[in-house]
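Novice: Sequence and predicted model, in that order:
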Amino acid sequence: MSIAKNVAAAPQFPLPFSHSVRAGDFVYVSGQVGVNPATLEIVGTTIEEQTKQSLRNIEIILEAEGLTLDHVIKSNAYVSHTEDFPGYNQAYSEVFSKPYPTRTTAPVDLGKYLVEIDVVAYAPSKRTEG
């Protein structure tokens, strides 16, 4: 059984998706962009600012599931400009703690957004080094 959830404190876009879906021990979080959840206005003009806000929005959704960013085992990021990859990496490394989740990062046209990130979290435990 899977349970879909929408989180009141997370950005509310008029699009057909759930903020998260729990399937067994895994929580899949839909892609989040760097917007203020209350106003949907883009936060900042840099990849660093938007990456941190995107991850904050993910954190809000995970909190509603009783989880933290430390439960994330996989992330997928879509970055509008390849020249922003270093800034994205910097912000990502400041928000996530080691050991980092596995990840995929790809360039894609996101229109007015600089980054969109989705994650998979594993509910029973947090990431640890092996």
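Specialist: Right, received. Where do you want to start?
Novice: For the rest of this, base every contact and every neighbour count on C-alpha atoms.
Specialist: OK.
Novice: which residues does residue 90 contact?
Specialist: Contact partners of residue 90, counting by C-alpha atoms under 8 Å, 6 or more residues apart in numbering, are residue 48.
Novice: Which helix or strand contains it?
Specialist: Counting by DSSP states H and E, the secondary-structure element that holds residue 90 is helix 85-95.
Novice: buried sites along that helix?
Specialist: Along helix 85-95, these residues count as buried under the neighbour rule (16 or more other C-alpha atoms under 10 Å): 85, 88, 91, 92.
Novice: Then stretch 64-81?
Specialist: Using 16+ other C-alpha under 10 Å as the burial criterion, the residues of stretch 64-81 that qualify are 64-65, 67-80.
Novice: Could you do stretch 100-112 as well?
Specialist: So for stretch 100-112, counting by 16+ other C-alpha under 10 Å, buried means 100, 101, 105, 107.
Novice: for comparison:
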Amino acid sequence: MSVEKHVICHPDLPKPYGAYSTAVQAGGFLFVSGLAGIVPETGQKAGEDFETQARQAFDNLGTCLKCAESSMSDVVRVVVYLTDAQHRDALNSLFGDCFPVDPPARSTPIVELPMGLLLSIEATAICRK
């Protein structure tokens, strides 16, 4: 059985900072690379504080899902990379807003990120396209 892949790119999404795709659809799933709190129009981080960056990152995820004819309710797994464990409470609150019913599986490793970014979100979702 052959599985085709389709790269998702759109001007409303931040441009990747390297040789990778923002998202790839394959075998009924959408695999989303790490999305940070980057404003697509400027390529700059949304702000200095965690909540501003996190909201932009989740907005970017929503846009990416929409471009692939998917949605937040189709997300099955999320990895949220944080630079500081003290942001977990704020993340949990925002996560509850974004996934109010049957939230996806989640891992939250603490890492170092470039450019003063405070989080990065990668996701796997069911793709209905």
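Specialist: In hand now; what should we look at? All values derive from a computational prediction rather than experimental measurement.
Novice: The longest helix along the first structure corresponds to what range in the second structure?
Specialist: Longest among the helix segments of the first structure by residue count, using DSSP state H, is helix 47-64. Under TM-score structural alignment, the counterpart of helix 47-64 of the first structure in the second structure spans residues 50-67.
Novice: hmm, who's touching that stretch?
Specialist: Taking C-alpha under 8 Å, 6+ apart as the criterion, the residues outside stretch 50-67 of the second structure that touch it are 8, 10, 12-14, 23, 32, 35-39, 45-47, 71-72, 87, 90-91, 94, 98, 117-121.
Novice: Which entries within the residues you listed meet the buried criterion?
Specialist: Buried members of the contacts of stretch 50-67 of the second structure, counted by 16+ other C-alpha under 10 Å: 8, 13-14, 23, 32, 35-39, 45-47, 71-72, 91, 94, 98, 117-121.
Novice: isn't residue 28 of the first structure right up against residue 123?
Specialist: No. Contact status for residue 28 of the first structure versus residue 123: not in contact, 10.5 Å apart, counting by C-alpha atoms under 8 Å.
Novice: Next up, the contacts around residue 103 of the first structure.
Specialist: For residue 103 of the first structure, the contact set (C-alpha under 8 Å, 6+ apart) comprises 74, 75, 76, 77.
Novice: ok, average deviation of the next helix or strand after the longest helix of the first structure from the second structure?
Specialist: Proceeding N to C from helix 47-64 of the first structure, the next assigned helix or strand is strand 72-79, under DSSP H and E. For strand 72-79 of the first structure, the mean deviation from the second structure after alignment is 0.4 Å (mean C-alpha distance after the TM-score superposition for the first structure).
Novice: Mean deviation, the next helix or strand after the helix holding residue 90 of the first structure versus the second structure?
Specialist: Secondary structure here is assigned by DSSP H and E; on that basis, the next helix or strand after helix 85-95 of the first structure toward the C-terminus is strand 102-107. If you overlay the two and look at strand 102-107 of the first structure, the average distance to its match in the second structure is 0.6 Å (mean C-alpha distance after the TM-score superposition for the first structure).
Novice: For whatever residue of the second structure lines up with residue 3 of the first structure, list the residues it contacts.
Specialist: Applying TM-score structural alignment, one finds that residue 3 of the first structure aligns to residue 6 in the second structure. Residues counted as contacts of residue 6 of the second structure (C-alpha under 8 Å, 6+ apart) are 24, 25, 26.
Novice: same question, residue 19 of the first structure
Specialist: 4, 5, 6, 7, 10, 29, 30, 61.
Novice: Give me the mean deviation of the match of helix 47-64 of the first structure from the first structure.
Specialist: Taken against the first structure, stretch 50-67 of the second structure registers an average deviation of 1.1 Å after superposition, with mean C-alpha distance after the TM-score superposition for the first structure.
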